[in-house]
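Undergrad: sequence isn't available, so here's the structure alone:
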């Protein structure tokens, strides 16, 4: 498995948008799969934020992770955000998600980003094992979520 920038595999956009839309459309009721594609295309710009990375195995996309300026419409001081962590069901429980997170944290450290935020409705313990700390619980778009932060070292650990 390798992890590459989405700009190196733009043909993955349609697949990723379909996966992301299926997984998270309930949080974005006014958006279409096309809107998800548009957001992914925007993450292929030369800017650090937004960025999307793709896990690829034998030429097939198997997962993704994004770095976004915002993933929730709350505190503007909380930025940037880990978002779009998704692993295809056939590759789950094999460490792909952890590798994507590690890749993104190294990318952030190299780009002088000292902390990351995320929200999750059901994976708090998973993220805590990877060094994330709980900031608070809150209802977001009708769903109880945990908002978490991870402080990053210069080495990306």
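TA: Right, received. Where do you want to start? Everything quoted here is computed from the prediction, not taken from an experiment. Numbering: from 1, shown residues only.

Undergrad: please count neighbours and contacts with C-alpha atoms only from this point.
TA: Fine.

Undergrad: and for residue 147, the neighbour number?
TA: Residue 147 has 19 neighbouring residues, counting by other Cα atoms under 10 Å.

Undergrad: which element, helix or strand, includes it?
TA: Using DSSP states H and E, residue 147 maps to strand 143-151.

Undergrad: so which residues of this protein form strands?
TA: 2-5, 51-57, 60-68, 81-87, 115-120, 133-140, 143-151 (DSSP state E).

Undergrad: what sits up against stretch 113-124?
TA: 71, 78-83, 108, 134, 143-154 (Cα atoms under 8 Å, 6 or more residues apart in numbering).

Undergrad: can you do 7 Å?
TA: Residues from elsewhere that reach stretch 113-124, judged by Cα atoms under 7 Å, 6 or more residues apart in numbering: 78-83, 144-153.

Undergrad: burial count for residue 140?
TA: Residue 140 has 15 neighbouring residues, counting by other Cα under 10 Å.

Undergrad: try this one next to it:
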């Protein structure tokens, strides 16, 4: 199992775009994911960055580091977003590995902390993330913001 940056693996670009969109998108926003990811991988030293979890020749998980996760708290960054592990691979510590990789990457880029927004209950708390505040999505709905120092 490997965590791969799409900036380093252009051969995985199209399958990765489809994976992110399938996990997080809707029938009307494929172009959003495609355009975002295609333009993100042009500079390995700055955000945004997209990663996939590669296992036995398949993408089985993902995450991204973004400047903003489409949330009201524009003052915070970077954001860990799009964390996903295929259902059949859950319970094996893969999400924890992706989270740790994200923290390492944020540290490498010189950021003191990483942020995420979620509606999950008790998942990130168990991984050591701390509730920071509520933010608001584009629909005006409150969403919890968590933070974790990078090390």
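TA: Alright, I've got the coordinates. Predicted model, so just to flag it, every value in this text is computed and none were measured.

Undergrad: I'd like the strands of structure 1 as CSV, with distance to residue 101 of structure 1 appended.
TA: Listed next are these as CSV, based on distance: least, Cα to Cα, whole Å:
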stretch, distance to residue 101 of structure 1
strand 2-5, 11
strand 51-57, 10
strand 60-68, 7
strand 81-87, 8
strand 115-120, 11
strand 133-140, 15
strand 143-151, 11
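
Undergrad: rewinding a little: mean deviation, the strand holding residue 147 of structure 1 versus structure 2?
TA: Once the two models are superposed, strand 143-151 of structure 1 sits on average 2.1 Å from its counterpart in structure 2 (mean Cα distance after the TM-score superposition for structure 1).

Undergrad: report the buried residues of that strand.
TA: 145, 146, 147, 148, 149, 150, 151 (16 or more other Cα atoms under 10 Å).

Undergrad: as TSV, the residues you listed with distance to residue 116 of structure 1 would be great.
TA: TSV is the format used below for the buried residues of strand 143-151 of structure 1 (distance: Cα to Cα, whole Å):
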residue	distance to residue 116 of structure 1
145	16
146	14
147	11
148	8
149	6
150	5
151	7
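
Undergrad: ok, so of those, who is nearest residue 58 of structure 1?
TA: Nearest to residue 58 of structure 1 out of those is residue 150 (Cα to Cα; 31.4 Å).

Undergrad: okay, residue 119 of structure 2 and residue 87 of structure 2: tell me how far apart.
TA: Distance from residue 119 of structure 2 to residue 87 of structure 2, counting by Cα to Cα, to the nearest Å: 18 Å.

Undergrad: do the same with residue 29 of structure 2
TA: Separation of residue 29 of structure 2 from residue 87 of structure 2 (Cα to Cα) stands at 23 Å.
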